[in-house]
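Novice: Provided below are the primary sequence and the corresponding predicted coordinates.
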Amino acid sequence: MSSHVVIVGGGVIGSAIAYFLRASDTSVAVTVIERDPTYAKSSSALSAASIRQQFSTPLSIQMSLYGIAFLRQLGDFLEVDGSKPSIDLHEGGYLFLATPAGAATLQQNHALQTRLGADIRLMDRDAMKAKFSWLNVEDLASGAFGESGEGWFDGYGLVQALRKKAQALGARYVAADVVDVVREGRRITYVVTSDGERYPCDTMVNAAGAWARKVSAMMGIDIPVFARRRSIFNVSSPARLSPCPLLIDPSGVYFRPEGKTYICGTSPSADNDSDDLPLDEVDHALFDEVIWPTLAHRVPAFEALRVENCWSGYYEYNVFDHNAIIGHHPDIENCIFANGYSGHGLQQGPATGRGVSELILNGKYTSLDLSSLSWARVLENRPIVEKNVV
């Protein structure tokens, strides 16, 4: 058993691990080293903050089923001194749209999702038009709608609630940048910060998000996780769409309500998706050339869109297969990696926190088995094929 765990990264993944560790065993000392305690550049704060079960792989579905159960009870789990946090959870559902070419895949995914307990409704064009009268369905064959368990929330609020609860349970948070990791053979002995402090550890956790590759390199480990910029646009429209889910167009363009406005985005083309692009820049051309035309086609009332605000955040993008890498690397016996969520970190944070804490405390998973997300698949070139990458 580890008596001292040092977690590098205090975003939703690191803070969830800290929370579950201290909630499970108060004899374990937990130190979380977070480079930016304001979370100004944190993926947890800058993402579109949503949760879905509409994946094509069983484990992703199961992780998000646990995630929604946790978010629904968040106030009880993360209460501190009688104050229950709220993350403004809206279970507005996802609506995945399919053209005739994608209809069979959507149907297959739906069968798996419902078999595992997700509340997803498969809809034909007439059913979608009846429920979402504002939707252009002419080029569509079908859609899959999350009747419950899917939606969006306050991502910054979630990371703050996890952090405050972890601290209330005795986890120590240190505001510093990790500059070195001391490795002796197959073990990590110290984590070194920019102020010269050395933090001894029985177990280290790499939960450094978009900076995971840099931290891994300090240990001599090459992890296929890169910081990829994603631009998000907050837009207003005279149109009032009701009901309005988080809609995923077949093109990959998405939008969802945000109060009286909407937020939208999409992934850039592969030839315009370099690593570590500056976050103080926004890809306005992507909005003008791709997002707006797509939205105006899908929702005719969106012809009159106005950008009210925009920002960029990092995806910690696993270029190997777009799924998280969770667990030990065979070369290091006392470091656990929790990296490369590729946009799914907020929704998979609770399941990761629970699973990694079990791995540290028990040497194995005791609830949901996350072992298929281990390093083994990467080292053996066995990518997980997830069809619903957004």
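Specialist: Looks like it came in fine.
Novice: CA atoms for contacts and neighbours, from now on please.
Specialist: OK.
Novice: does His297 count as helix, strand or coil?
Specialist: What DSSP: H, G, I helix; E, B strand; the rest coil gives for His297 is helix.
Novice: mind listing what it touches?
Specialist: His297 sits next to Asn136 when contact means Cα atoms under 8 Å, 6 or more residues apart in numbering.
Novice: 10 Å - rerun?
Specialist: Residues in contact with His297 (Cα atoms under 10 Å, 6 or more residues apart in numbering) are 135-137, 303.
Novice: Kindly report the same for Ile7.
Specialist: Shown in contact with Ile7 (Cα under 10 Å, 6+ apart): 13-15, 17-18, 30-34, 173, 191, 201, 203-208, 335-337.
Novice: Give the helix, strand or coil label for it.
Specialist: Quick answer, by three-state DSSP: Ile7 is strand.
Novice: for Glu316, same thing?
Specialist: Classification of Glu316 using three-state DSSP returns strand.
Novice: Next, count neighbours for it.
Specialist: Using other Cα atoms under 10 Å, Glu316 has 28 other residues around it.
Novice: correct me, but it touches Ala324?
Specialist: Yes - Glu316 sits in contact with Ala324 when judged by Cα atoms under 10 Å, with a separation of 9.2 Å.
Novice: what residues are shared contacts of those two?
Specialist: 225, 339-345.
Novice: I'd assumed Met128 was in contact with Pro243.
Specialist: No - in this structure, Pro243 is not within contact of Met128 by Cα under 10 Å, at 11.3 Å.
Novice: Comparing these two, which shows the higher neighbour count?
Specialist: The neighbour count for Pro243 versus Met128, taken as other Cα under 10 Å, is higher for Met128 (22 against 12).
Novice: if I pick the more buried one, what's in contact with it?
Specialist: By Cα under 10 Å, 6+ apart, the contact list for Met128 reads 95, 97, 122, 134-137, 140, 142-145.
Novice: of all those, which two lie farthest apart?
Specialist: Leu122 and Trp134 (18.6 Å; Cα to Cα).
Novice: Which of the two has more residues huddled nearby?
Specialist: Set Leu122 next to Trp134 and count neighbours by other Cα under 10 Å: Trp134 wins out with 20 against 17.
Novice: Helix, strand, or coil at Ser27?
Specialist: The three-state label given to Ser27 by three-state DSSP is coil.
Novice: let's bring in a second model and compare:
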Amino acid sequence: MSSQVVIVGGGVIGSSIAYFLRASDPTVSVTVIERDPSYAKSSSALSAASIRQQFSTPLSIQMSLYGIEFLRNIGELLEVDGNKPEIDLHEGGYLFLATPAGEGILRENHALQKSLGADIDLLSAEALKAKFPWLNVDDLVAGAYGVSGEGWFDGYGLVQALRKKAQALGARYVASDVIGIECDGRKVTHVLASNGERYACDTLVNAAGAWTRTISEMMGINIPVYARRRSIFNVSSPARLTNAPLLIDPTGVYFRPEGKTYITGTSPSADNDPDDLPLDEVDHDLFDEVIWPTLANRVPEFEALRVENCWSGYYEYNVFDHNAIIGYHPDIENCVFANGYSGHGLQQGPATGRGVSELILAGKYTSLDLSSMSWGRVLENRPIVEKNVV
């Protein structure tokens, strides 16, 4: 009898897992329950949709190195009936800037990234000014620039391509809310949906993104993942910046090109970052008080920025250590968690899909070992320290 896998959440994480499961073993029955098939409020569609290798932990770097290869080859990998998906991948690079206070960490991170094969250049303030003449470098000592393998893409296009390929391979998608989970001892047996159906499962995958806690609580699991709102602003400027990358200011404010305009944002302060804020309430004060003054200082030509559009999306924010929790929980023997990506879900989706499918089918990781992201570190209070939190 074929194994039955039920995946809660059909965003990039859930759809990547569904794709890899069916591509690896066509005998596995895969059902994906997605509450919002339009993805109108999904993190996958509303994020800034970017990928970088500039992390400070080896596994995050390795996951994104695999991610960029997957994105580069998406047309062939996710082709359906001769239709090759396009996600408009633009390898414009990340540019992390450092003042004297951050120089040591920047250099340490750069050495690790290079050792793992990431194509990152370390530039002096003078070299930054030569390469990006529009940049104010007065307070800077260095910057790390992704020559290749970093950039941005169409996040909505990625999730649709994964979903369509998973469906073409035989995965079933159900538009419904999960309203209950039935367990027999330490095993999940059925998932109850608002459409009135009761789905039997041998393995449950929690890939519910910003709604992760709700699903986890149905199994009596307390997961340190919360929905945190992030506002994004699409801005125009008379300035036309040459070679503009995705720039990360030392303050945490970022911007990148978006056609002839730019998108920008930053994380709010910890005392102004509550859970589950309404997505239709964009934090305009954050732009007026933090983002715009920072951009006008860093890029003097941005003095005349104008907001053209703005929106908000959810981070599934892991308050424990800002990294994903991937794997089985010791209290529920047949539920795999893939949650808490804290803004890295799109770029880590391919590596997660491959890894979780291996864990389900083979009982272990057979390509990239994701075990350091397991529940063990959370339960034993061993946080992964990521120095490049954006």
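Specialist: Happy to help now that I have it. Values in this document were obtained by computation on a predicted structure and should not be read as measured data.
Novice: Spatially nearest residue to Leu135 of the first structure (excluding sequence neighbours)?
Specialist: What sits nearest to Leu135 of the first structure in space, not counting adjacent residues and going by Cα to Cα, 6 or more residues apart in numbering, is Val299, at 5.3 Å.
Novice: I'd say that neighbour and Val137 touch.
Specialist: Yes - between Val299 of the first structure and Val137 a contact is recorded at 9.4 Å, counting by Cα under 10 Å.
Novice: Look at these two and report which has more neighbours.
Specialist: Higher neighbour count among Val299 of the first structure and Val137: Val137, with 22 against 17, using other Cα under 10 Å.
Novice: Could you check how far Asp139 of the second structure is from Glu126 of the second structure?
Specialist: As judged by Cα to Cα, to the nearest Å, Asp139 of the second structure and Glu126 of the second structure stand 12 Å apart.
Novice: Between the two, which is the more surrounded one?
Specialist: Neighbour totals were compared for Asp139 of the second structure and Glu126, and Glu126 leads with 15 against 12 (other Cα under 10 Å).
Novice: pretty sure the more buried one belongs to a helix, no?
Specialist: Yes - under three-state DSSP, Glu126 of the second structure sits within a helix.
Novice: Counterpart of it over in the first structure?
Specialist: Here Glu126 of the second structure is matched to Asp126 in the first structure, going by TM-score structural alignment.
Novice: quick one, what contacts Ser372 of the second structure?
Specialist: Contacts for Ser372 of the second structure (Cα under 10 Å, 6+ apart) come out as 59, 324-327, 382-384.
Novice: Would you mind putting those into CSV with distance to Tyr254 of the second structure and secondary structure alongside?
Specialist: Formatted as CSV, the contacts of Ser372 of the second structure follow (distance: Cα to Cα, whole Å; DSSP: H, G, I helix; E, B strand; the rest coil):
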residue, distance to Tyr254 of the second structure, secondary structure
Leu59, 24, helix
Ala324, 22, coil
Ile325, 26, strand
Ile326, 28, strand
Gly327, 32, strand
Arg382, 29, coil
Pro383, 26, coil
Ile384, 24, coil
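Novice: Write a PyMOL command that selects only the buried members of these.
Specialist: In PyMOL, this line selects whichever of those come out buried by 16 or more other Cα atoms under 10 Å:
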select buried, resi 59+324+325+326+327+383+384
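Novice: could the contacts of Ser372 of the second structure be laid out in TSV, adding distance to Ala101 of the second structure?
Specialist: Output for those, formatted as TSV (distance: Cα to Cα, whole Å):
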residue	distance to Ala101 of the second structure
Leu59	26
Ala324	28
Ile325	31
Ile326	33
Gly327	37
Arg382	26
Pro383	24
Ile384	22
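Novice: my guess is Arg163 of the first structure contacts Pro85, does it?
Specialist: No - between Arg163 of the first structure and Pro85 there is no contact under Cα under 10 Å: 11.5 Å.
Novice: joint contacts of those two?
Specialist: Contact with both Arg163 of the first structure and Pro85 is made by residues 78, 157, according to Cα under 10 Å, 6+ apart.
Novice: Which one's more surrounded, the two?
Specialist: Under the criterion of other Cα under 10 Å, the comparison of Arg163 of the first structure against Pro85 puts Arg163 first, with 25 against 20.
Novice: Could you give the separation of the helix or strand that contains the more buried one from the chain centroid?
Specialist: Using DSSP states H and E, Arg163 of the first structure sits within helix 155-168. Taking the mean of its C-alpha atoms, helix 155-168 of the first structure sits 16 Å from the chain's own mean (Cα atoms, centre = their mean, to the nearest Å).
Novice: helix or strand right after that helix?
Specialist: Scanning onward from helix 155-168 of the first structure (DSSP H and E), the first element met is strand 172-175.
Novice: which residues touch the residue lying closest to Gln167 of the second structure once chain neighbours are set aside?
Specialist: Distance criterion Cα to Cα, 6+ apart; nearest residue to Gln167 of the second structure, sequence neighbours excluded, is Tyr173 at 7.4 Å. Neighbouring residues of Tyr173 of the second structure by Cα under 10 Å, 6+ apart: 6-7, 9-10, 15, 18, 30-34, 37, 163-164, 166-167.
Novice: How about Ala98 of the second structure?
Specialist: Residues in contact with Ala98 of the second structure (Cα under 10 Å, 6+ apart) are 104-107, 124-125, 137, 139-144, 248-251.
Novice: switch to 7 Å and redo it
Specialist: Taking Cα atoms under 7 Å, 6 or more residues apart in numbering as the criterion, Ala98 of the second structure is in contact with 106, 140-143, 250.
Novice: try Ile51 of the first structure
Specialist: Counted by Cα under 7 Å, 6+ apart, Ile51 of the first structure has contacts 64, 150-152, 347.
Novice: Can you say which two of those residues are spatially most distant?
Specialist: Ser64 and Trp152 (12.6 Å).
Novice: where along the stretch 1-150 of the first structure do the strands fall?
Specialist: 4-8, 29-34, 50-51, 94-98, 120-124, 142-146 (DSSP state E, counting those that start in this stretch).
Novice: wait, which of these is closest to Lys260 of the first structure?
Specialist: strand 50-51 (17.4 Å).
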